[in-house]
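**Student:** Give me a 3D structure for the following:
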Amino acid sequence: MIRINGQFIQDSQLNGIQVTAKQRPVLNNIASNQTVYDFYTLDELVFEVTVRANTTQASYDLLQSGVGFADFEHSTCNQALWTLTREGGFLLKPSVSPQRGIDDIFKNGSMYSFECAVAIIIIFYKATLDSIGAASFNQLFRGLYLFSWRYDEDLHLISHSGSEFLPGDCVYFNNPDFNPLTPEWRGENTIVMDYDLYFGHGIGIAPGAEIIKSLNEQRRPRAVLSAYLENRITHPEYRYLR
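**Tutor:** Prediction:
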């Protein structure tokens, strides 16, 4: 349910909200959930819908980019733009704009490989870039460093519990009986694409049951605990980015 400045938006009013065809399903999803989503203004709602739609598009684009999956020890990047740190992170070179650095991952994907948490951060950066434009992005994200959940603080990622997911949310599939020889499969960070459809780097776009099946194939010998979807949601603080 959507509430703007204390007033609930009725179903009859949804069609009057100006969004694109790709953004419309996100708006309808927000409106149909039982959770109440509060906004100060209509513009604030439209901005969140825009970023969420751009997040699902960035997930699809990353899947199509040719980037590889690797643990931190074996991560790779375009070292003309990024410095590969000893811990397996990517530090943007001072002469390179943040916009160019992020876009290069999608344009020259075969030069990059990383694990799923890094993929989520890259997706959130790309969605933000496509939502606020290069000039604002370059000003906001100077000194860009990509490494697990150590993101630029200006992205303002927030996490909370919940079971009603929206497109653009990051949710986590936990694999408690993962094989210690392959710790990168202790779980999978994913982006919600649609109802029961998720993007996970290294797995692709799949229903939840398929992601759980993939993780269960990476468990230790004689494992008894199945992977499962946690009720934890992570996304940027849209109000701050706007």
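**Student:** contacts, neighbours, all on C-alpha from now
**Tutor:** Fine.
**Student:** how about the nearest residue to V96, chain neighbours excluded?
**Tutor:** Once flanking residues are discounted, V96 sits nearest to L81: 6.3 Å by CA to CA, 6 or more residues apart in numbering.
**Student:** Quick check: the one you found vs Y112, distance?
**Tutor:** Distance, L81 to Y112, by CA to CA, to the nearest Å: 12 Å.
**Student:** Same question for Q13.
**Tutor:** Taken as CA to CA, the span from Q13 to Y112 is 45 Å.
**Student:** for H156, same thing?
**Tutor:** Per CA to CA, H156 is found 25 Å from Y112.
**Student:** Likewise for G6?
**Tutor:** Taken as CA to CA, the span from G6 to Y112 is 46 Å.
**Student:** Between those two, which has more neighbouring residues?
**Tutor:** Shown here are G6 and Y112; by other CA atoms under 10 Å, Y112 has more neighbours (20 against 11).
**Student:** here's the other one to compare against:
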Amino acid sequence: MIIIRFPDADGKQKLQNLSGKQKEIFEALDHSLTLFEFDTNFQLLFEIRLRGNIIEAALGLKNASVAFTSFKYSKFNPVYWTKGPSGYLLNPNVRPSDAISDIFTNGQEYGFECSTAMVIIFYKAVLDSIRVTDFDYLFRGLLVWNWNYDHDLAIITLEGSEFIPGDVVYFMNPDYEMPIWRGENAVFLRKGLYYGHGIGIGTAEEMIEALNTLRKKGSTTSAFMLQQHSRLNSKYLAQYSN
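**Tutor:** Next comes the predicted model:
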């Protein structure tokens, strides 16, 4: 359910003119049992656009030819990033916007696992939603790996099984054979489909089936979806909207 504290006529008209995935995101927010409260129509429109950009970033990463691999065998373009003990640190005098964009344009220079993929998708969606100058200011000194992220990215993780397109969910694989397949983070795209780096696009059932092929030999314990989701604090980020 959506509540707007100070609605305006122009914003209301823009909401009525939504179409495609933006309309689907609006309807998912409005029909949700969760209360989504905004000060203005502008904040709601930003949330919708940000979620749409998360979906586009997920599809962009899927098509970027990035390898799926563990930290030991990982790689990032050394022009922009330097590997350290806990992740990849942005090189001095490199703009964060250029470094994040490079992952999507030169994907063959990168290899990482699914949690890193989710954070990178979030960064790309924010880059496409706010002013580039603000992005470079907010995210200077980036360290990327696993769920390491700058506090200005403002990721919120909540319990619950009601997902909105653009949310990130987690499929747990309790009897994994290799540690990299202990589970799969995935973006909820729309129409019941998810994208997870290393598996690709599929329904929840297909994600679980894929993980079940990666269990210890003889295991009968199925993978399953955790009842939680991660999303961005759009009201905070909206102040930097482009």
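**Student:** now R3 of structure 1, nearest residue through space, not along the chain?
**Tutor:** Closest to R3 of structure 1 by CA to CA, 6+ apart is D38, at 4.9 Å.
**Student:** what residue of structure 2 takes the place of that neighbour?
**Tutor:** Taking TM-score structural alignment, D38 of structure 1 has E37 as its aligned residue in structure 2.
**Student:** once aligned to structure 1, how far is the helix or strand containing that match on average?
**Tutor:** Applying DSSP states H and E as the criterion places E37 of structure 2 in strand 36-38. When structure 1 is superposed, strand 36-38 of structure 2 averages 1.4 Å from its matched positions, counting by mean CA distance after the TM-score superposition for structure 1.
**Student:** And the next helix or strand past that strand?
**Tutor:** helix 41-62.
**Student:** Contacts made by that next one with the rest, please.
**Tutor:** 4, 6-8, 11-12, 15, 21-22, 25-26, 38, 103-104, 107, 121-122, 124-126, 128-129, 165-167, 187-189, 195, 197, 200, 234-235, 238, 241 (CA atoms under 8 Å, 6 or more residues apart in numbering).
**Student:** which of these count as buried?
**Tutor:** 11, 15, 21-22, 25-26, 38, 103-104, 107, 121-122, 124-126, 128-129, 165-167, 187-189, 195, 197, 200, 234-235, 238, 241 (16 or more other CA atoms under 10 Å).
**Student:** State the distance from the residue mapped onto D104 of structure 1 from structure 2 to R190 of structure 2.
**Tutor:** Matched to structure 2 by TM-score structural alignment, D104 of structure 1 sits across from D102. The gap separating D102 of structure 2 from R190 of structure 2 is 26 Å, by CA to CA.
**Student:** for L33 of structure 2, same thing?
**Tutor:** For L33 of structure 2, the distance to R190 of structure 2 - CA to CA - is 18 Å.
**Student:** And these two? Which one has more around it.
**Tutor:** Per other CA under 10 Å, whichever of L33 of structure 2 and R190 has more neighbours is R190, with 18 against 11.
**Student:** and the closest residue to the more buried one other than its chain neighbours, what helix or strand is that in?
**Tutor:** Spatial nearest neighbour of R190 of structure 2, excluding adjacent residues (CA to CA, 6+ apart): P165 at 5.4 Å. Here P165 of structure 2, judged by DSSP H and E, is contained in no helix and no strand.
**Student:** how about P165 of structure 2, what's its partner in structure 1?
**Tutor:** Alignment note: P165 of structure 2 maps to P167 in structure 1; criterion TM-score structural alignment.
**Student:** contacting residues around its match?
**Tutor:** 26, 29, 52-53, 55-56, 191-195 are the contacts of P167 of structure 1 under CA under 8 Å, 6+ apart.
**Student:** Between those, which sits nearest R142 of structure 1?
**Tutor:** T55 (20.8 Å; CA to CA).
**Student:** ok, the closest one to A21 of structure 1 distance?
**Tutor:** Taking CA to CA, one finds T55 of structure 1 at 15 Å from A21 of structure 1.
**Student:** And the two? Which one has more around it.
**Tutor:** T55 (30 against 8).
**Student:** doesn't L166 make contact with D194 of structure 1?
**Tutor:** Yes: with contact defined as CA atoms under 8 Å, D194 of structure 1 reaches L166; the gap is 7.4 Å.
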